[in-house]
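Undergrad: A structural model of the following input is requested.
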Amino acid sequence: MRRTLFRAVPLCFIAMLTFPSVLLAEPKLFFANQYLQLGDVVLCRGKVAKVSSSGDALSLLLTDAGRQVVAIETAKHVGKDLALRLGGQVIMNVRVHEPITGGSFQIAGLSPNYSKRILAAVRISCPLPSQLPFALSRD
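TA: From the prediction side, this is the model:
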């Protein structure tokens, strides 16, 4: 009589043992392309202190660092359009009438899908410039 060296193991246990790197890497790969940008400014955890949702609008309260860079970026674009991008894709263009210097602003007219994605994007750690999957500079 032969002895078998293998025992029956539940399939889900085998999958967890076999694919842990895929399970761990997936969120990083998903979020790598989900940065929120206002012009050339990446709005992330280090620049956004608080986000609140109300209907189809999101209100963003910026940190001191976020307030400074948004004020500079919007001052450069007074009277011009400024792109709001999510994952490198333009989701809306906004006309800047005056610089945003108060440290808070609202994004209105968003679909529920974009609202959820933006809420997730502003919770991501701020990337180093070399980690961004898309170019931040424009001509």
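
Undergrad: drop to CA atoms for contacts and neighbour counts, all remaining ones
TA: Will do.

Undergrad: just so I have it, where are all the helices in this structure?
TA: Remark: helices assigned in the chain by DSSP state H are 11-18, 20-31, 64-76, 112-121.

Undergrad: so which of these gets nearest Ala57?
TA: Comparing the helices of the chain by their distance to Ala57 (C-alpha to C-alpha), the top pick is helix 112-121, with 7.8 Å.

Undergrad: Second input sequence below; structure requested for side-by-side comparison:
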Amino acid sequence: ADSGIWKKATQRTFNSVFSNLLDVGEGNYSEFHFGQEPAGNVGDYGAHFKAGPLDDDFFDREANILHLEFPMEFAEPPAAERLADFFARLVSIRAPDSGYCGYAFKHLFMTFTNEALEFIARRAMRY
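TA: Predicted structure coming up:
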């Protein structure tokens, strides 16, 4: 939201966000973030999108991402097959330059990134 608080992921919120994306002019930057309640919580699902022009001197190419978060159950059959089909459909629409899929530490992506990465770096080698 304009206040900096993440909006609850409702159909009304989705419609508003995607409508606003249609109004973003060529050469402009845009992003959205969806999380779960309560506000500021990691939750099991998340969607984060950031995009800008690829030839912009200010916004570099790594700013163009789609990051999706799913619960662990999606890594096991039959959900894993459905998830793989979902990503195959996405790639058929617009092929990415790169991508990854795997287990990850849960953190408030794009909210407390520096704090989360510092925390993860200290603990990652334990696992």
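
Undergrad: overall similarity of the pair, as a TM-score.
TA: Here the TM-score for the pair of chains, by TM-score structural alignment, normalised by the length of structure 2, is 0.25; 53 aligned residues with a C-alpha RMSD of 4.5 Å.

Undergrad: circling back: tabulate the helices of structure 1 (JSON lines), appending mean neighbour count.
TA: JSON lines is the format used below for the helices of structure 1 (neighbours: other C-alpha atoms under 10 Å):
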{"stretch": "helix 11-18", "mean neighbour count": "10"}
{"stretch": "helix 20-31", "mean neighbour count": "10"}
{"stretch": "helix 64-76", "mean neighbour count": "18"}
{"stretch": "helix 112-121", "mean neighbour count": "16"}
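
Undergrad: could the ones you listed go into JSON lines alongside distance to Val94 of structure 1?
TA: Putting the helices of structure 1 into JSON lines (distance: least, C-alpha to C-alpha, whole Å) gives the following:
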{"stretch": "helix 11-18", "distance to Val94 of structure 1": "46"}
{"stretch": "helix 20-31", "distance to Val94 of structure 1": "25"}
{"stretch": "helix 64-76", "distance to Val94 of structure 1": "10"}
{"stretch": "helix 112-121", "distance to Val94 of structure 1": "16"}
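
Undergrad: Nearest approach to Leu58 of structure 1 belongs to which of the ones you listed?
TA: Nearest of those (C-alpha to C-alpha): helix 112-121, 7.2 Å.

Undergrad: Show me the one of the helices of structure 1 that comes nearest Ser54 of structure 1.
TA: helix 112-121 (10.0 Å).

Undergrad: Give me the neighbour count for Ala88 of structure 2.
TA: If you count neighbours by other C-alpha atoms under 10 Å, Ala88 of structure 2 ends up with 12.

Undergrad: An error on my part: the question was meant for Phe18 of structure 2.
TA: Phe18 of structure 2 - counted by other C-alpha under 10 Å - has 11 other residues nearby.

Undergrad: repeat for Leu83 of structure 2
TA: That count, for Leu83 of structure 2 with other C-alpha under 10 Å as the rule, works out to 16.

Undergrad: Whichever strand or helix holds it: which residues count as buried?
TA: Taking DSSP states H and E as the definition, Leu83 of structure 2 sits inside helix 79-93. Across helix 79-93 of structure 2, burial judged by 16 or more other C-alpha atoms under 10 Å covers Leu83.
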